[in-house]
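Trainee: Sequence and predicted model, in that order:
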Amino acid sequence: MTTSSEPRPPAAAHHDVESVLRLEPRGDLDYDTSPEFLREAAAALAGRGTANVLAVDCRDLGFVDSVGLSALLEIHRDAALANVAVTFTHIGPRLEKLLRITGTYTHLTGATAQKNTS
């Protein structure tokens, strides 16, 4: 369930540099917002041009439920199928906890299973 009262676009996509496509999910990523987020992510990947890296900036990501987690996994899979490397940046403590509890942290971030204390 989305908790924000003001509608916001689920994500913004833009190129930082020619080879990097940045996707910035905003607000909650849940049952209500995941379908639109996935459409926007698919459109960004389809129109990526020469970008070979998808950087998902999670700094403005709010609550993530199981459907939202599934959306993140789907984006990761779709990018891999398109030969686009994926990085997740600015992962907040709540999202990190969800990823670690579900065993998806290493898969999505490529980081080691041990928590980075730096």
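Mentor: Received it, and whenever you're ready, just let me know what you need. The structure presented is a predicted model; accordingly, all values stated were derived computationally and were not measured.
Trainee: For the rest of this, base every contact and every neighbour count on C-alpha atoms.
Mentor: Will do.
Trainee: what about Arg77, distance to His14?
Mentor: 20 Å (C-alpha to C-alpha, to the nearest Å).
Trainee: And those two? Which one has more around it.
Mentor: Arg77 (15 against 12; other C-alpha atoms under 10 Å).
Trainee: what about that one, helix or strand, and which?
Mentor: helix 66-81 (DSSP states H and E).
Trainee: if we look at that helix, which residues are touching it?
Mentor: 29-31, 33-34, 37-38, 41-42, 45, 54, 85-86, 108 (C-alpha atoms under 8 Å, 6 or more residues apart in numbering).
Trainee: how about a cut-off of 10 Å?
Mentor: Contacts with helix 66-81, where a contact means C-alpha atoms under 10 Å, 6 or more residues apart in numbering, come from 28-35, 37-38, 41-42, 45-46, 52-54, 56, 64-65, 83-88, 95, 98-99, 102, 104, 107-109.
Trainee: try this one side by side with the last:
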Amino acid sequence: MTRFTGSRPEYLHLNSAPHASTDGVLHMQVTGYLDYDSADYFLAATTQPLETTPGLRHLHLDCAGLTGLDSMGLAMLLMLHRRTAAAEIILHLDNRTPALDRLLDITGTLTYLIPETETAAAELPSDLEAASVDASQSTP
């Protein structure tokens, strides 16, 4: 694992696996609390590979070790999403805890932060049901 150094808070760690950028995919592990004090470090460490990894198409953040985040932490996730989208890279928030999903759901950012393919797969049954209702109500 590569550990990002610099002025990082002691309670937030980001690691990336060696050879993590094979086939345009990079995996990073987030451990600790993402808040106002760790926001700059988080954003710098997660956006660095966007500029330095040619052919990067998917950035996977393993959030299993993310113990919490405040409003600034949420803002940094949104900023990272904007930067990955601008670089045509899909951001994946993997291994989200129920607490993180709840926070994202309450703030209305859950569907925004997960890739469209995951959102589409989750919404497929209701979309199909709506399409079948529309089709049955149409007249020839």
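Mentor: Nice, thanks for sending it over. This is a predicted model, so every value here is computed, not measured.
Trainee: TM-score of the superposition?
Mentor: After superposition, the two chains reach a TM-score (TM-score structural alignment, normalised by the length of structure 1) of 0.82; 108 aligned residues with a C-alpha RMSD of 1.9 Å.
Trainee: that older thread, so where is the helix holding Arg77 of structure 1 in structure 2?
Mentor: Taken onto structure 2 by TM-score structural alignment, helix 66-81 of structure 1 occupies residues 71-86 there.
Trainee: Where is the longest helix in structure 2?
Mentor: If you go by DSSP state H, structure 2 has its longest helix at helix 116-137.
Trainee: what's the closest non-adjacent residue to whichever residue in structure 1 pairs up with Asp35 of structure 2?
Mentor: In structure 1, Asp35 of structure 2 lines up with Asp30, judged by TM-score structural alignment. Nearest residue to Asp30 of structure 1 in three dimensions, chain neighbours excluded: Gly68, at 4.6 Å (C-alpha to C-alpha, 6 or more residues apart in numbering).
Trainee: Can you tell me what Arg3 of structure 2 aligns to in structure 1?
Mentor: For Arg3 of structure 2, no residue is aligned by TM-score structural alignment.
Trainee: leaving aside the residues next to it on the chain, what's closest to Arg3 of structure 2?
Mentor: Asn15 (4.8 Å).
Trainee: next one: Arg48 of structure 1
Mentor: Leu21 (6.7 Å).
Trainee: any idea what the one you found aligns with in structure 2?
Mentor: Leu21 of structure 1 maps onto Leu26 in structure 2, by TM-score structural alignment.
Trainee: Would you mind measuring from the residue nearest to Asp30 of structure 1 to Glu18 of structure 1?
Mentor: 28 Å.
Trainee: Compare these two and say which is more crowded by neighbours.
Mentor: Taking other C-alpha under 10 Å, Gly68 of structure 1 and Glu18 do not tie; Gly68 has more neighbours (21 against 12).
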